[in-house]
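*Asks:* only geometry, no sequence info:
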């Protein structure tokens, strides 16, 4: 599957399944980790490894601009048979709409893979992420898995219809 966001007749963003070990992916993961560390004090690497993307029901995606440069990334990985977790969502914000394009691609892919729900965790202090997910239909849920009891964490869910 390939998603293209077209603005004023020009393809601005292309999102597709990619190799999480590629140099482009690694560069974006490092940019995300640095940004998370600056915002929250934690780079987010403790709850995600690229090796987790080897699962058959996991997916790594890159968003690219019209020149073919990687400008965003995101992933889904299985939590249960029917629930996937959204991980490592990042946009370098060089083109408007990268986050929405990635999220649309990952939600559609998750549904096609048989998932009925997506969950995610971010930090309360990461206002941009919290507002983005709320704006895109995610609802607050009780913290799950490794986030239980972590007061700095906030978890969200969205049913895939």
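*Replies:* Thanks, I have it. This one's a predicted model, so the numbers in the text were calculated from it and none came from an experiment.

*Asks:* contacts, neighbours, all on C-alpha from now
*Replies:* Fine.

*Asks:* so residue 149 is in which element?
*Replies:* Using DSSP states H and E, residue 149 sits in no helix or strand.

*Asks:* mind checking how far it is from residue 114?
*Replies:* According to CA to CA, to the nearest Å, residue 149 and residue 114 sit 30 Å apart.

*Asks:* in terms of neighbours, single out the busier of these two.
*Replies:* residue 114 (14 against 11; other CA atoms under 10 Å).

*Asks:* skipping adjacent residues, who's closest to the more buried one in space?
*Replies:* Among residues not flanking residue 114 along the chain, residue 82 sits closest, at 6.6 Å (CA to CA, 6 or more residues apart in numbering).

*Asks:* show me the contacts for that neighbour.
*Replies:* Residues in contact with residue 82 (CA atoms under 8 Å, 6 or more residues apart in numbering) are 114-117.

*Asks:* pasting the second one now:
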């Protein structure tokens, strides 16, 4: 169940709030996995109508989470740079629900994502959210540290 006090809104990936959250995510990923995750995401990729960057805000209006959708082609979107600072329960679920709803309204039929196997919290979250493990897709093919998921919309 998502927290209805969380507001999700489209934003600019280069805004100060967005960059702060991305840096927090990168630091957390580096701590958990040894890699900050920046090599597989470029905010410039979000500069078209088939992509989306969003922020989650708490009741006070502070940015507490972020996430992106980008096109993989063939009616498939990919979730990127999803992060919650965990200051408010339900931010991750609210972000994912919003991204899924928007992806469907944008004509996507499937969502994919990748995380690291060692990131057990994220892996469990995606399983709980109805995602199924799939074979790794580019650029994660042959990367045993990665686990890929998909969900039909």
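*Replies:* That came in fine, so what should we check first? Remember, predicted model here, so these are calculated numbers, not experimental data.

*Asks:* please state their TM-score.
*Replies:* Once superposed, the chains reach a TM-score of 0.97 (TM-score structural alignment, normalised by the length of the second structure), with 152 aligned residues with a CA RMSD of 1.0 Å.

*Asks:* any residues touching the longest helix anywhere in the first structure, and which ones?
*Replies:* Criterion DSSP state H: the longest helix present in the first structure is helix 23-40. The contact list for helix 23-40 of the first structure, computed with CA under 8 Å, 6+ apart, reads 19-20, 42-45, 62, 70-73, 88, 90, 123, 125-126.

*Asks:* just stretch 143-151 of the first structure next, same as before
*Replies:* Under CA under 8 Å, 6+ apart, the answer for stretch 143-151 of the first structure is 121, 142, 153-155.

*Asks:* now do the strands in the second structure.
*Replies:* 7-10, 52-57, 63-73, 76-84, 110-116, 132-134, 146-152 (DSSP state E).

*Asks:* export the ones you listed to a markdown table and append columns for mean neighbour count and distance to residue 17 of the second structure.
*Replies:* Converted to a markdown table, those look like this (neighbours: other CA atoms under 10 Å; distance: least, CA to CA, whole Å):
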| stretch | mean neighbour count | distance to residue 17 of the second structure |
| --- | --- | --- |
| strand 7-10 | 16 | 12 |
| strand 52-57 | 23 | 9 |
| strand 63-73 | 23 | 7 |
| strand 76-84 | 23 | 13 |
| strand 110-116 | 21 | 23 |
| strand 132-134 | 15 | 32 |
| strand 146-152 | 19 | 28 |
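
*Asks:* wait, residue 140 of the first structure sits on residue 157?
*Replies:* Yes: using CA atoms under 8 Å, residue 140 of the first structure is in contact with residue 157, at 6.5 Å.

*Asks:* separation between the residue lying farthest from the centre of the second structure and residue 5 of the second structure?
*Replies:* Taking CA atoms, centre = their mean, the residue of the second structure most remote from its mean C-alpha position is residue 60, at 22.7 Å. Computed with CA to CA, the distance linking residue 60 of the second structure and residue 5 of the second structure is 10 Å.

*Asks:* check residue 44 of the second structure too.
*Replies:* Residue 44 of the second structure is 30 Å from residue 5 of the second structure, by CA to CA.

*Asks:* and those two? Which one has more around it.
*Replies:* Just comparing residue 44 of the second structure and residue 5: by other CA under 10 Å the higher neighbour count belongs to residue 5, 15 against 9.

*Asks:* for the more buried one, which non-adjacent residue is spatially closest?
*Replies:* residue 59 (5.8 Å).

*Asks:* tally up the residues packed near that neighbour, please.
*Replies:* For residue 59 of the second structure, the count of nearby residues is 11 (other CA under 10 Å).

*Asks:* the alignment partner in the first structure of it: what's it in contact with?
*Replies:* Superposed on the first structure with TM-score structural alignment, residue 59 of the second structure falls opposite residue 66. By CA under 8 Å, 6+ apart, the contact list for residue 66 of the first structure reads 11-14.

*Asks:* looking for the alignment partner of residue 43 of the second structure in the first structure.
*Replies:* Residue 43 of the second structure maps onto residue 50 in the first structure, by TM-score structural alignment.
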